[in-house]
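Chemist: got a sequence here, can you model it:
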Amino acid sequence: MRRPDGPLISAEHLQRARNSAAPPVLLDVSWSLGSESQRAAYDREHLPGAAWVEFEGALSGLPGEQGRHPMPEVAAFTAALRAAGVRNDSHVVVYDRENSLSAARLWWLLKHAGHEAVQVLDGGMRRWLALGLPTNHDPVIPTPGDFVATPPHRQVLSAEDAADYADRHVLLDARPAPRFHGRQETIDPIAGHIPGAVSAPALNNLQEDGRFLPADDLAVHLTRVGVRPGAPVGVYCGSGVQAMHTALAIEAAQVGAEPAVYVGSWSHWITDPERPIAT
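Modeler: Purely as a prediction, here's the structure:
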């Protein structure tokens, strides 16, 4: 299958693709930190033909020493994607209901697993509804796919790697600025950031309607926080979700090298009291 043009697909383009001879596999991966599963919301309304993928378990391992949302087990990830109907030759489009954070997580994990034909619906379900495009509540029972994960195809940073990026390259912290500065830590037990990291909140990459900034504006914004064409760039956040969202933004803007992600992020960094903390 031909590799899609860029990591994002507009709602208008997706609507046309749905009616083509080879429609994409649609996946709803809606999720919100600290909230119950959004499966019930999916059952009430989803894009026509979209299969459900549960964030917890499929897109994240168990919380622990590796952080709040470590990499999922390959077997669990593979089983979830096969159950959702993903084949090795599938063009996959993923979406969620809020800011594309969980959709970007699945986008990055599929890329890491070697599946290049994957895009995120720009603006997610919010944009889809704003355009008056169709939804339904019909049960979706996909034909099981033959997806095979073959990681690693994306660079994953260890804590030591992240510190090295902060020292020698660029390491972006994708959390909201108050958490980066240690003024308002609402999730993790220790506040602050990795010394040398640069604050680059993931949601600053979005427009008010939930879509990403236009590519040129996104490139200017990311350049201001230190991303340079072709130069190595690493990204982390609280637990690897907003980091993958920022990785998607960097690729959409076509600036910097392919981003490396510290998946354990701050929730892993603070498990070792010997690691330094800046505020």
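
Chemist: can we go C-alpha only for contacts and neighbour counts from here?
Modeler: Fine.

Chemist: the stretch 1-150 of the chain: strands as residue ranges?
Modeler: With DSSP state E, counting those that start in this stretch, the ranges of strands along the stretch 1-150 of the chain come out as 8-9, 25-28, 51-52, 92-95, 118-121.

Chemist: compare with the first, here's sequence two:
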Amino acid sequence: MNTIVSAADLAAEMGAGPAPALLDVRYERAGPSGRAAYAAGHIAGAVYVDLEAELAGPAGAGGRHPLPEAAVFGEAMRRAGVSGSSRVVVYDGGQGWAAARAWWTLRWAGHGDVRVLDGGLPAWTAAGGELATGQTAPGRGDFTPEPGALPVLDADDAATLARTGVLLDARAAARYRGEVEPLDPVAGHIPGAVSAPTAENLRPDGTLRSARELAGRFAALGVAADGGGVGVYCGSGVSAAQQVLALAVAGIDAALYVGSWSEWSADPARPAATGSQPG
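Modeler: Here you go, the predicted model:
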């Protein structure tokens, strides 16, 4: 599975020939759209993609960031110049959550060549990469989504996997323990899930830890080397995508519970565990 590209390698690739389709997916939870930041400075050739409107459907019973309608997502990708044969690179402001959601959604929709810029835009500028301003108008792409290329969990699947495999909770540990809950109606975690905050996948500079380090981290959390029976959730299926990406870097396939805690906690019939243990 295609996963990440360093800033240096991306720059070399862009200098050696036709650039990949570049998607700027900067996103701030509960903050303003990343469109203004994109206009103020982005990697030359990149097109802005709105996570809320184009990488997710409307919030509702399926959570805050359910899967987008295939037609809406496909149109957004074609507008951004993505074709079925394109090499695609996605980036965000550095945390990797939004870029990973774009990577995952494209891979789920059947695109075979998608990478995340490791460390995002901060890594690009730190490596001496220049920024362009204004808007980019690429040629229209021809990508047509064929959803289902990556595994997805629903609430029942997540509950079962927490008992029979390994279900990783990608949120901050305090939210997992139920000590705080800034967004959803109930605090805690899915019973049986294991706390695995996404921040621990990163080095201090915001790039992903090495494949060996990540494999060791996930092994310590109970994930088998062959990845059998692994799923991830978070608050609304965004930061969990970064965990799926980190698992892929470690050579482990994992399923994403897209509805995540925002869907689970909205259903009064679903139990919530608290404390530091899976429960």
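
Chemist: TM-score for this pair?
Modeler: Here the TM-score for the pair of chains, by TM-score structural alignment, normalised by the length of structure 1, is 0.96; 273 aligned residues with a C-alpha RMSD of 1.0 Å.

Chemist: how about the strands of the stretch 1-150 of structure 1 in TSV, adding distance to Q184 of structure 1?
Modeler: TSV is the format used below for those (distance: least, C-alpha to C-alpha, whole Å):
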stretch	distance to Q184 of structure 1
strand 8-9	32
strand 25-28	31
strand 51-52	34
strand 92-95	29
strand 118-121	30
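
Chemist: let's have these in a markdown table, adding mean neighbour count.
Modeler: What follows is the strands of the stretch 1-150 of structure 1, written out as a markdown table (neighbours: other C-alpha atoms under 10 Å):
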| stretch | mean neighbour count |
| --- | --- |
| strand 8-9 | 21 |
| strand 25-28 | 24 |
| strand 51-52 | 24 |
| strand 92-95 | 26 |
| strand 118-121 | 26 |
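
Chemist: nearest to I277 of structure 1, out of those strands?
Modeler: Shortest distance between I277 of structure 1 and the strands of the stretch 1-150 of structure 1, using C-alpha to C-alpha, is found for strand 118-121: 33.9 Å.

Chemist: ok, and what's touching that closest one?
Modeler: By C-alpha atoms under 8 Å, 6 or more residues apart in numbering, the surrounding residues in contact with strand 118-121 of structure 1 are 4, 6-11, 14, 91-95, 100, 103-104, 107, 110-111.

Chemist: just stretch 46-66 of structure 2 next, same as before
Modeler: By C-alpha under 8 Å, 6+ apart, the list of residues contacting stretch 46-66 of structure 2 reads 21-27, 33-35, 38, 67-69, 72-73, 76, 80, 98, 101-102, 105, 135-138, 236-238, 258-264, 266.

Chemist: wait, what's in contact with the aligned residue in structure 1 for P271 of structure 2?
Modeler: Alignment note: P271 of structure 2 maps to P276 in structure 1; criterion TM-score structural alignment. Neighbouring residues of P276 of structure 1 by C-alpha under 8 Å, 6+ apart: 194-195.

Chemist: now P276 of structure 1: which helix or strand?
Modeler: Under the criterion DSSP states H and E, no helix or strand holds P276 of structure 1.

Chemist: and for G231 of structure 2?
Modeler: Using DSSP H and E, G231 of structure 2 falls within strand 230-233.

Chemist: average gap between the helix or strand just after that strand and structure 1?
Modeler: Sequence-wise, the next helix or strand downstream of strand 230-233 of structure 2 (DSSP H and E) is helix 239-249. Superposed on structure 1, helix 239-249 of structure 2 shows a mean distance of 0.5 Å to its aligned residues (mean C-alpha distance after the TM-score superposition for structure 1).
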